[in-house]
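Asks: Quick check, what structure comes out for this input:
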Amino acid sequence: MTRDFDGDRIILSDLGFFGYHGVIPEEAVLGQRFFVDLVCGADLLAAGRSDELQHSISYAEIYDVTKAAFEERRFQLIEAVGQHIVDRLFEAFPAIRWVQVRVKKPSAPIAMVAGEAAIELRRSREGR
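Replies: Next up, the predicted model:
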């Protein structure tokens, strides 16, 4: 991991959503479950010292922005879903310096008995 992704983090894991993202036409009709993991880099020193939400970023608000971004439109690629989430998080929260997002597709239309298909993006505000 590069220095861009060092420091304090707000983490949300296994956020479950139902969506219609995918290349195969049936995915647009039937939909499927997706899971999203987020790690957002932000300076949390003031929040840790003050115990005041105004010095942090509400993880409930991060969830709301993520959910809205996930549901805003249909994408063919989970890479595009992930990038859209990152873009919306940077727009909504100026204090977020970097985002790591993993979009998991446990029911991907491939012949696997167990497991999931996933992508992971790492984006810094400067390198968007």
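
Asks: From here on, just use CA atoms for contacts and neighbour counts.
Replies: Noted.

Asks: can you give me the strands in this protein?
Replies: Here the chain has its strands, by DSSP state E, at 9-19, 32-41, 98-105, 117-124.

Asks: Please name whichever of those strands is nearest to residue 79.
Replies: Nearest to residue 79 among these is strand 117-124 (6.4 Å), distances taken as Cα to Cα.

Asks: run this one through as well so I can compare:
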Amino acid sequence: MDKIILTGISAVGFHGVHDFERKNGQSFSVDVEIGLDLSKAGKNDELNQTIDYSLVVGMVINILTGPPVNLIEKLAELISEDILNNFMQAKSVSVVIHKPEAPVGAEILDVAVRIERVR
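Replies: The predicted structure follows:
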């Protein structure tokens, strides 16, 4: 299956189970892979034959900067639902949420979750 891949969509959000996370905020980064047929777009060179990347980025940013949730799993679910509900040509979506500043009691490079949903 063909894929549109967007990597490193970043914004500050106020998500987490701790009060200080919701007060201070922190950086989140999102990677999205959308499975769809890109053959018509490749042949016809028309935007209406694919998914407009800027719309996907805007949707992700709106969710990251929107109302707080406790878990990055919930953020991933919200993003995948939004993509599948708004782009009928999307057959599948994979969403990775990175939370590099997660308060885990040790220095780490990243905490992330990946979900995959198929229509």
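
Asks: Tell me which of the strands of structure 1 is the most buried.
Replies: Taking mean count of other Cα atoms under 10 Å as the contact definition, the stretch among the strands of structure 1 with the greatest mean neighbour count is strand 98-105, which reaches a mean of 23.

Asks: and the aligned residue in structure 1 for residue 33 of structure 2, what does it touch?
Replies: Mapped onto structure 1 by TM-score structural alignment, residue 33 of structure 2 lines up with residue 39. Taking Cα atoms under 8 Å, 6 or more residues apart in numbering, we find residue 39 of structure 1 in contact with 9, 10, 11, 12, 99, 100, 101.

Asks: want to throw the strands of structure 1 into JSON lines with distance to residue 65 of structure 1?
Replies: Rendered in JSON lines, the data for these read as follows (distance: least, Cα to Cα, whole Å):
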{"stretch": "strand 9-19", "distance to residue 65 of structure 1": "12"}
{"stretch": "strand 32-41", "distance to residue 65 of structure 1": "12"}
{"stretch": "strand 98-105", "distance to residue 65 of structure 1": "13"}
{"stretch": "strand 117-124", "distance to residue 65 of structure 1": "17"}
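
Asks: Of all the ones you listed, which one is nearest residue 71 of structure 1?
Replies: When the strands of structure 1 are ranked by proximity to residue 71 of structure 1, the top entry is strand 9-19, at 6.9 Å, counting by Cα to Cα.

Asks: hmm, back to that, nearest residue to the match of residue 33 of structure 2 in space, please, no chain neighbours.
Replies: With sequence-adjacent residues excluded and distances taken as Cα to Cα, 6 or more residues apart in numbering, residue 39 of structure 1 is closest to residue 11, at 4.5 Å.
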